[in-house]
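Chemist: I would like to see how this sequence folds:
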Amino acid sequence: MASTNRHDRQRANLLINKILGSRDEYNYPSFTLLLDTVSQSAKSVIRAIVHRAKHSSGKVIFLNFETHQRRSFEVYDLQDGEDEIILAYTQSVEAWQAQIKAAISRIKKGSRAILLIDSLNEFCHAAGPKVPQILLSWASPSLRIVGVYHTDVQLHESSNPSPYMVSALATLKYISTTTFTCRSLFQTLEELEAQAYSRAKPAFGLDEGVEGVLQSLGSDKTEGMVVEMEHKRKSGNIVSEIYVFPRRSTNDQGKIVTLSEYLETNQVSFKTTASGVAKADDADVGGTMNLGLTEQQRQDREGVVLPHFDAQKGEGGEGGRILYDMGAEDDFDEEEDEI
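Modeler: Below is the predicted model of the structure:
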């Protein structure tokens, strides 16, 4: 059993590193969707993807909708000489689409690049119902599309949406090859503990419903984050796994492990103490009735002899046959007796 768990963990670790590093044996277009909230940002996953792309001499095309500060570019390890930054929030839709097509045409033959979109919310609002058409027009084996969608930010739909049109998030999930859902490590552990002790699931952030509360305890903590992955293989099969991303820095990328391995390594267990459960049959469970047995009742119960015990006392050949004495009200049937 231990070897099986070790094999599964090795397979999961190899898979996450292959996906983050854009190493696939099929060489087909990929779209990675990152889902984050105000409680847990997806920047750690973005840094992991960009860091691995830099090691393979890949360039980054950054479609910028909401990153206005220069230091944010340094967090993503973007460089002016090699990477291209497109300020979409200062241009029209047609203008930044033309710049992206020009940047894609400048990708060297035989090399790979990443198209990073920092806010798919703004992208969907600008593209409208043509979101899949635009993304698929950019897709190619040499370009990997990575986009961040804020699930707790309301998307401004058109004034007269069609009742037959699916939501933008559902469309993005459908066309994505890999979906990463980012969650707080602290809040995930709190939810697992509540589930183990059969308590109500705790609410965090906006789900608390408290006026003025945007972030709650455990939001964007430096200890790490939980990432739920759903990867679609070329065959159509979906591989799901939960990982823990450690604290990130520019020099030390840390080690990504599965959630089960993290709980085992850090000796985190959620075992119920069963303090409210009776330890004996005659224990008082706090009700209005005494459900226990007295000593006399216990002896009477042990002295009861069941019919199949009598059948075992016969001479050889009886086996486990049950002996039954017919009463006056029983109807004898020869065929049934033979059975």
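Chemist: alpha carbons only for contacts and neighbour counts from here, please
Modeler: Fine.
Chemist: can you count the residues close to the residue nearest to Arg52 when sequence neighbours are not counted?
Modeler: Distances taken as CA to CA, 6 or more residues apart in numbering place Gly21 nearest to Arg52, at 5.2 Å, with adjacent residues excluded. Residues near Gly21, counting by other CA atoms under 10 Å, number 18.
Chemist: what's the helix or strand for the nearest residue to Val93 once chain neighbours are set aside?
Modeler: Distances taken as CA to CA, 6+ apart place Ala126 nearest to Val93, at 6.6 Å, with adjacent residues excluded. According to DSSP states H and E, Ala126 maps onto helix 120-127.
Chemist: ok, and what's touching that helix?
Modeler: 65, 93, 131, 134, 147-150, 153, 155-157, 168 (CA atoms under 8 Å, 6 or more residues apart in numbering).
Chemist: in JSON lines: those residues, plus secondary structure and neighbour count.
Modeler: Converted to JSON lines, the contacts of helix 120-127 look like this (DSSP: H, G, I helix; E, B strand; the rest coil; neighbours: other CA atoms under 10 Å):
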{"residue": "Phe65", "secondary structure": "coil", "neighbour count": "19"}
{"residue": "Val93", "secondary structure": "helix", "neighbour count": "13"}
{"residue": "Val131", "secondary structure": "helix", "neighbour count": "17"}
{"residue": "Ile134", "secondary structure": "helix", "neighbour count": "12"}
{"residue": "Gly147", "secondary structure": "strand", "neighbour count": "23"}
{"residue": "Val148", "secondary structure": "strand", "neighbour count": "21"}
{"residue": "Tyr149", "secondary structure": "strand", "neighbour count": "23"}
{"residue": "His150", "secondary structure": "strand", "neighbour count": "20"}
{"residue": "Val153", "secondary structure": "coil", "neighbour count": "11"}
{"residue": "Leu155", "secondary structure": "coil", "neighbour count": "16"}
{"residue": "His156", "secondary structure": "coil", "neighbour count": "12"}
{"residue": "Glu157", "secondary structure": "coil", "neighbour count": "13"}
{"residue": "Ala168", "secondary structure": "helix", "neighbour count": "19"}
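Chemist: please generate a structure for the following sequence too, so the two can be compared:
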Amino acid sequence: MSAAKQLQHRRAHNLLLISKLLNCRENASPFTLILDSLEQSGKGLVREFIRRANAAKTRVVFVSFETLKKPKGADIFISASRKDPTALQTDLAAHAAASTPRQKTLLILDTLHPLTAHPRTSLTLPHFLSSLLSLSPTTSLLATYHVDIPLPAASAADPYAPHPLTLLRYIATTLLATHALPHVLAAKRAQDRSVAAPRFGLGEEVEGVVMRFKHVNCRVPALGRGVVVEMEYRRKSGRGVREWYFVPTTAEGGEAGTTTREKAILLEDHPLYGRAQTAAGSQAEEGDEMDTTFNLGLTERQRRDREGVVLPYFDAQRDDGGPGEGGRILYDMGVEDDFDEEEDEI
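Modeler: This next block holds a predicted model:
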């Protein structure tokens, strides 16, 4: 298969895969974990899941630990900020029993930090999440984990227990890490110019309030606002699929059922991503010309003069001999050379 066909096959396959994941079709991913940070929140991606679930007539159950108001498009809203995990399981089981067996359900947890820090579920977090999926075979779980929020120190009872994020990465069937488009474009330009990539947010290691990243407008009218998603999908065979996407999302105050063009594309197909690579290459060329104190280029006249130069022993570079003969020296003897053929034969 040629490189062009492989690229076309990869693009078609990965676009179909992200469409299945966002639409929760064919039970493509029972447990999808969103990893967001201060640089890019995952709420826009969650709204996109809700919008597509409403279009597919999938029931949305939103479990809130930090969300105050019911999101648009959520059918059932459960406030679990002050509930015990056992009571939460009871409420979810009651809602699952009230639904029809063929009704698809999208169960959303806005954050997993209260469950990871709770003494009853911190050590049995995989078992707790598995119990939520066992409520109905048509239930898909979507949870968000904030990677920038620190967790309490590990208890002395089990100091060798793995980190909760390690467990979540292991049991999740799909990982979706969100990134800000301006940050990705800045890192791409730095990579193309072979310089150190800039850091943002907590990675800057600057004391004080984390300031918002100020950059040029990174919105394309045809695509609108969106988020860069780094996907890692685990198949049933154990093989993983990794890809970067740009997923257009609705505004926070927008309707969940809007029908505007919102189609996920590969990050490499984004207009600004390709433009950043071209701009970085031109800047690198300009930078090289400005840093040097001399010019290695040739004018048109110098090129013609170079082509007209005849080297005296240029025939020695011809590959007329067989392999292993090495180089040859061609020399035309003149009258001043004292050469005797008989002595040369001896």
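Chemist: follow-up on the earlier one: residues near the residue nearest to Val93 of structure 1, how many?
Modeler: 14.
Chemist: which residue packs closest to Thr58 of structure 2, ignoring adjacent ones?
Modeler: Lys104 (5.2 Å).
Chemist: and the one you found, what pairs with it in structure 1?
Modeler: Correspondence of Lys104 of structure 2 to structure 1, assessed by TM-score structural alignment: Arg112.
Chemist: identify the residues contacting that match.
Modeler: 58-59, 141-144.
Chemist: about what we covered before: how about the residue nearest to Arg52 of structure 1, what's its match in structure 2?
Modeler: Alignment note (TM-score structural alignment): Gly21 of structure 1 maps to Asn23 of structure 2.
Chemist: contact partners for that match?
Modeler: Asn23 of structure 2 touches 49, 52-53, 56, counting by CA under 8 Å, 6+ apart.
Chemist: quick one: the strands in the stretch 1-150 of structure 2?
Modeler: 31-36, 59-64, 76-79, 105-109, 139-146 (DSSP state E, counting those that start in this stretch).
Chemist: now those strands in CSV, with distance to Glu341 of structure 2?
Modeler: Shown next, in CSV, are the strands of the stretch 1-150 of structure 2 (distance: least, CA to CA, whole Å):
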stretch, distance to Glu341 of structure 2
strand 31-36, 86
strand 59-64, 102
strand 76-79, 107
strand 105-109, 98
strand 139-146, 90
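Chemist: winner for burial among the ones you listed?
Modeler: Mean neighbours per residue, mean count of other CA atoms under 10 Å, is largest over these for strand 31-36, with a mean of 24.
Chemist: who are the packing partners of that one?
Modeler: strand 139-146, helix 164-171, strand 174-179 (3 or more CA pairs under 8 Å, 6 or more residues apart in numbering; DSSP states H and E).
Chemist: where in structure 1 does that strand fall?
Modeler: On the basis of TM-score structural alignment, strand 31-36 of structure 2 is assigned to residues 31-36 in structure 1.
Chemist: show me where the stretch 151-300 of structure 2 has its strands.
Modeler: Applying DSSP E, counting those that start in this stretch to the stretch 151-300 of structure 2 gives strands spanning 174-179, 226-234, 240-248, 265-266.
Chemist: average offset between the third one and structure 1?
Modeler: Compared with structure 1 after fitting, strand 240-248 of structure 2 has a mean deviation of 0.9 Å; criterion: mean CA distance after the TM-score superposition for structure 1.
Chemist: who are the packing partners of that strand?
Modeler: strand 226-234, strand 265-266.
Chemist: residues in contact with the residue most central in space within structure 2?
Modeler: By CA atoms, centre = their mean, the mean C-alpha position of structure 2 lies nearest to Glu230, the distance being 2.6 Å. Listed by CA under 8 Å, 6+ apart, the contact set of Glu230 of structure 2 reads 175-179, 242-245.
Chemist: on that earlier part again, from Asp207 of structure 1, how far out is the residue nearest to Arg52 of structure 1?
Modeler: 34 Å (CA to CA, to the nearest Å).
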